[in-house]
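Asker: Predicted model and sequence below, questions to follow.
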Amino acid sequence: MSTPAAIRIPEDEIVERFVRASGPGGQNVNKVATAVELRFDIASSPTLPDAVRARLLAKRDRRVTEEGVLVLNAQRFRTQERNRQDARERLAAFIESGRHAPKPRVATKPSRAAKARRLDAKRERSTIKRGRTGRDWD
């Protein structure tokens, strides 16, 4: 079984807006819009396979709006290009996280030995606690 090829998102599906970043930056911080706000419409992207789209929209992630648009803010670096690269890497990581279906959980039962150990431990604790009562500590 071969793994499917990586998903490539075309440039026209990504909307980038450059804004002023908060935090350190010296004189530059008030003059240059270095922070990047990247938007990607998950709900109406023709590039994403339906299964991946459903998994990404089902995630409870505060970066995804009710309309199904992923909004990433990148302002870790002092240059616009580095922040742009960082936002795109985070978009790729987000999409990659939705590519693989979660492995279904297989219900199991505790073994007879595990049940016995648990009951023995409970009995032991009970004995210890029972020994604490009825004594006059004065």
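Answerer: Nice, thanks for sending it over. Residues are numbered from 1 along each chain as shown.
Asker: okay, CA-based contacts and neighbour counts for the rest of this
Answerer: Noted.
Asker: Find the centremost residue of this structure, please.
Answerer: Geometric centre of the chain, nearest residue: residue 61, 7.0 Å, by C-alpha atoms, centre = their mean.
Asker: what's the distance between that residue and residue 113?
Answerer: 41 Å (C-alpha to C-alpha, to the nearest Å).
Asker: same check, this time on residue 8
Answerer: Distance, residue 8 to residue 113, by C-alpha to C-alpha: 51 Å.
Asker: And residue 122, by the same measure?
Answerer: Residue 122 is 14 Å from residue 113, by C-alpha to C-alpha.
Asker: and those two? which has more neighbours close in?
Answerer: Neighbour count, other C-alpha atoms under 10 Å: between residue 122 and residue 113, residue 122 has more, with 12 against 9.
Asker: what about the more buried one, which helix or strand?
Answerer: In the assignment (DSSP states H and E), residue 122 maps to helix 112-130.
Asker: Next: residue 40.
Answerer: strand 35-41.
Asker: And that strand, what does it pack against?
Answerer: strand 14-19, strand 69-74, helix 80-99 (3 or more C-alpha pairs under 8 Å, 6 or more residues apart in numbering; DSSP states H and E).
Asker: Alongside the first one, take a look at this:
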Amino acid sequence: MIPVTPSLALDERDLEERFIRASGPGGQNVNKVSTAVELRFNMNGFTEMPEDVRARLERLAGRRLTLDGEIVIRADEHRTQDRNRAEAQARLVALIGQATHRPKARKATKVSKAQKLKRLEGKAKRGSVKANRARPRHDD
């Protein structure tokens, strides 16, 4: 079990890993060894996730979410499979952990009349300072 929160944990059997060749620089190692990990997590098969968390996770996953409801994470930063596997799992746990945080409800506020007046007086004062910088006009 992979803990996400104290009340939510992922079963490793729900994760599907595929090892592929990494792209980019790395010379012979990159061309010969499949060290990159493509981690797939099927959200539809995971029933212990609350609906509100599932909805937030779908929004956070963005383009990593497939039409079948799978989250696909690819990790190829490291030279070894183990480190890439750990990186991919850590990213998935962080994503799900982020989805478990319920956003704070926004309270609508209104600017007070005194604050509006103070702001407008400041703008008028600044405008007069700038106007006084201008060259004096001679009206003959």
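Answerer: Yep, that arrived. Values in this document were obtained by computation on a predicted structure and should not be read as measured data.
Asker: Superposing both, give me the TM-score.
Answerer: The TM-score (TM-score structural alignment, normalised by the length of the first structure) is 0.82; 133 aligned residues with a C-alpha RMSD of 2.3 Å.
Asker: ok so, going back, look up how far residue 71 of the first structure lies from the residue nearest to the centre of the first structure.
Answerer: Distance of residue 61 of the first structure to residue 71 of the first structure, computed by C-alpha to C-alpha: 10 Å.
Asker: And for residue 113 of the first structure?
Answerer: Shown here: residue 113 of the first structure relative to residue 71 of the first structure, a distance of 51 Å by C-alpha to C-alpha.
Asker: Then residue 103 of the first structure?
Answerer: Per C-alpha to C-alpha, residue 103 of the first structure is found 28 Å from residue 71 of the first structure.
Asker: Same question for residue 13 of the first structure.
Answerer: Residue 13 of the first structure sits 13 Å away from residue 71 of the first structure when distances are taken as C-alpha to C-alpha.
Asker: Mutual contacts of those two, please.
Answerer: By C-alpha atoms under 8 Å, 6 or more residues apart in numbering, residue 13 of the first structure and residue 71 have these common neighbours: residue 40.
Asker: what about those two, which has more around it?
Answerer: residue 71 (19 against 15).
Asker: my guess is that one contacts residue 63, does it?
Answerer: Yes: in this structure, residue 71 of the first structure is within contact of residue 63 by C-alpha atoms under 8 Å, at 5.4 Å.
Asker: tell me, what's touching these two both at once?
Answerer: What both residue 71 of the first structure and residue 63 touch, as defined by C-alpha under 8 Å, 6+ apart, is an empty set.
Asker: and the nearest residue to residue 38 of the first structure once chain neighbours are set aside, what does it touch?
Answerer: If the residues on either side of it in the chain are set aside, residue 38 of the first structure comes closest to residue 16, at 4.6 Å by C-alpha to C-alpha, 6 or more residues apart in numbering. Counting by C-alpha under 8 Å, 6+ apart, residue 16 of the first structure touches 36-39.
Asker: ok, residues contacting the strand holding residue 40 of the first structure?
Answerer: Identification of contacts with strand 35-41 of the first structure by C-alpha under 8 Å, 6+ apart yields 13-21, 68-75, 80, 83-84, 87-88.
Asker: mean shift between it and the second structure?
Answerer: Aligned to the second structure and superposed, strand 35-41 of the first structure gives a mean residue distance of 0.8 Å (mean C-alpha distance after the TM-score superposition for the first structure).
Asker: I'd like the next helix or strand past that strand.
Answerer: Reading on from strand 35-41 of the first structure to the C-terminus, the next helix or strand found by DSSP H and E is helix 50-58.
Asker: Where in the second structure does that next one align, residue-wise?
Answerer: Aligned using TM-score structural alignment, helix 50-58 of the first structure spans residues 51-59 in the second structure.
Asker: mean per-residue distance, that stretch to the first structure?
Answerer: Once fitted to the first structure, stretch 51-59 of the second structure is off its aligned match by 1.6 Å on average (mean C-alpha distance after the TM-score superposition for the first structure).
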